[in-house]
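**Student:** got a predicted structure plus its sequence, pasted below:
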Amino acid sequence: MAVKKTDLLDDILAVAGQKPADLNIGGHTIRIRRAHTGVQVVEWQNIEVKRADARATVLESKATDAEKLDRLAIIGADYLKDMLTFLSEPPTAEEDIDAVCELLGNTSGQVMSKVMARIFTESGLFNDKGEHVPFIQPSETESNTDA
């Protein structure tokens, strides 16, 4: 008798989504993935943890407020680059990712946050409420595991 194998990461973390979407941001096209395997969700969370750790280090430092703001801006720009690189797929060119990062990096935090929120919602990783889709309480989602 064959033993059923379950990919636990896919079973509890994968995000079933639509086909990739092309997003035009300031004249540059980024094709983003909208379905994510369990392993990809783990990779995404590693990016989130890296950002949170970097922010905490800056906020706990003895730097001046101005120095903290400068460092936090760099962390935000690095996070944007990491996330666009993570979410994008061919035919997205690295030059387009760099151009979008430069464009958004030269604007206000409000603009950057609003555009990033829309990208993340389009990716299927966040819902319209800003919640991380793979981590919505199990009572709100169905398991893929057969009993």
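**Tutor:** That came in fine, so what should we check first?
**Student:** CA atoms for contacts and neighbours, from now on please.
**Tutor:** Will do.
**Student:** all strands for this protein, in order.
**Tutor:** In the chain, the strands defined using DSSP state E lie at 21-25, 28-32.
**Student:** now do the contacts for the residue nearest the centre of the chain.
**Tutor:** By CA atoms, centre = their mean, the chain has its centre lying nearest to residue 83, at 4.8 Å. The contact partners of residue 83, taken as CA atoms under 8 Å, 6 or more residues apart in numbering, are 44, 47.
**Student:** A further structure is provided below for comparison with the first:
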Amino acid sequence: MSINLFDAALGIEGSEPVEINVGEDFTLSLRTAHTGQQVVAFSAIEEKRTLDSLSVYNNKKLSESARETALAEINAAYAKALLQSLCTEDSKAEDIEGAAKLISDLAPNPRLRVYRQIGILSGVVDENGSPFPSTKSSKTKKSTNG
């Protein structure tokens, strides 16, 4: 018997993908089941956003304008990477791009609420934003829905 350690420790069993509409123009399909490797990739995206943002906040040489620009670029890259990592193959690249732009252009509080809702719908965070609430040993060899 062979067990994929990442799937056993990190895999998330979910149901069918969830279709979401972002704004009026973009439809995405969020995966709800995730392999261990997909969870690792999601974690890396989260860590990159955190470290990049801290680097900007801690850089005392940046002007306020430069800081705002850098944080906007980090948020835009994060929104795109987040959606790319959580959407199924049924989601069109142009819908991911457009949805990421709409989300990253939101003010901070609404943007964070949208990120949390994406995480909740896809099963990678709970209502409080804590990661991996439904982590269970996955018996699938790969993600069952994209």
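**Tutor:** Yep, that arrived. What you see is a predicted model, and the numbers here were worked out from it, not measured in a lab.
**Student:** centre of the chain to stretch 125-141 of the first structure, how far?
**Tutor:** Stretch 125-141 of the first structure sits 14 Å away from the centroid of its parent chain (CA atoms, centre = their mean, to the nearest Å).
**Student:** next, the buried residues of it.
**Tutor:** Buried residues in stretch 125-141 of the first structure, counted by 16 or more other CA atoms under 10 Å: 125-127, 133-134.
**Student:** related to what we said a few turns ago, put together CSV for the strands of the first structure, with mean neighbour count on each row.
**Tutor:** Converted to CSV, these look like this (neighbours: other CA atoms under 10 Å):
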stretch, mean neighbour count
strand 21-25, 15
strand 28-32, 21
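**Student:** the closest residue to residue 79 of the first structure other than its chain neighbours and residue 23 of the first structure, how far apart?
**Tutor:** Nearest-residue entry for residue 79 of the first structure: residue 51, 6.5 Å, with adjacent residues in sequence omitted and distances by CA to CA, 6 or more residues apart in numbering. Distance of residue 51 of the first structure to residue 23 of the first structure, given as CA to CA, to the nearest Å: 24 Å.
**Student:** do residue 44 of the first structure as well
**Tutor:** 19 Å.
**Student:** what does residue 17 of the first structure give?
**Tutor:** Distance of residue 17 of the first structure to residue 23 of the first structure, given as CA to CA: 16 Å.
**Student:** cool, and residue 68 of the first structure?
**Tutor:** Distance from residue 68 of the first structure to residue 23 of the first structure, by CA to CA: 32 Å.
**Student:** which one in the second structure is aligned with the residue nearest to residue 79 of the first structure?
**Tutor:** With TM-score structural alignment as the criterion, residue 51 of the first structure lines up with residue 49 in the second structure.
**Student:** thinking again about what came up before, residue 92 of the first structure is nearest to which of the strands of the first structure?
**Tutor:** Closest to residue 92 of the first structure of those, according to CA to CA: strand 28-32, at 5.3 Å.
**Student:** and the angle for the closest one with strand 21-25?
**Tutor:** Strand 28-32 of the first structure and strand 21-25 are oriented at 150 degrees to each other (axes from the mean of the first three to the mean of the last three CA atoms, to 10 degrees).
**Student:** elements contacting strand 28-32 of the first structure?
**Tutor:** If you count contacts as 3 or more CA pairs under 8 Å, 6 or more residues apart in numbering; DSSP states H and E, strand 28-32 of the first structure packs onto strand 21-25, helix 94-105.
**Student:** which of those sits closest to residue 56 of the first structure?
**Tutor:** Once those are compared by CA to CA, helix 94-105 is nearest, at 20.7 Å.
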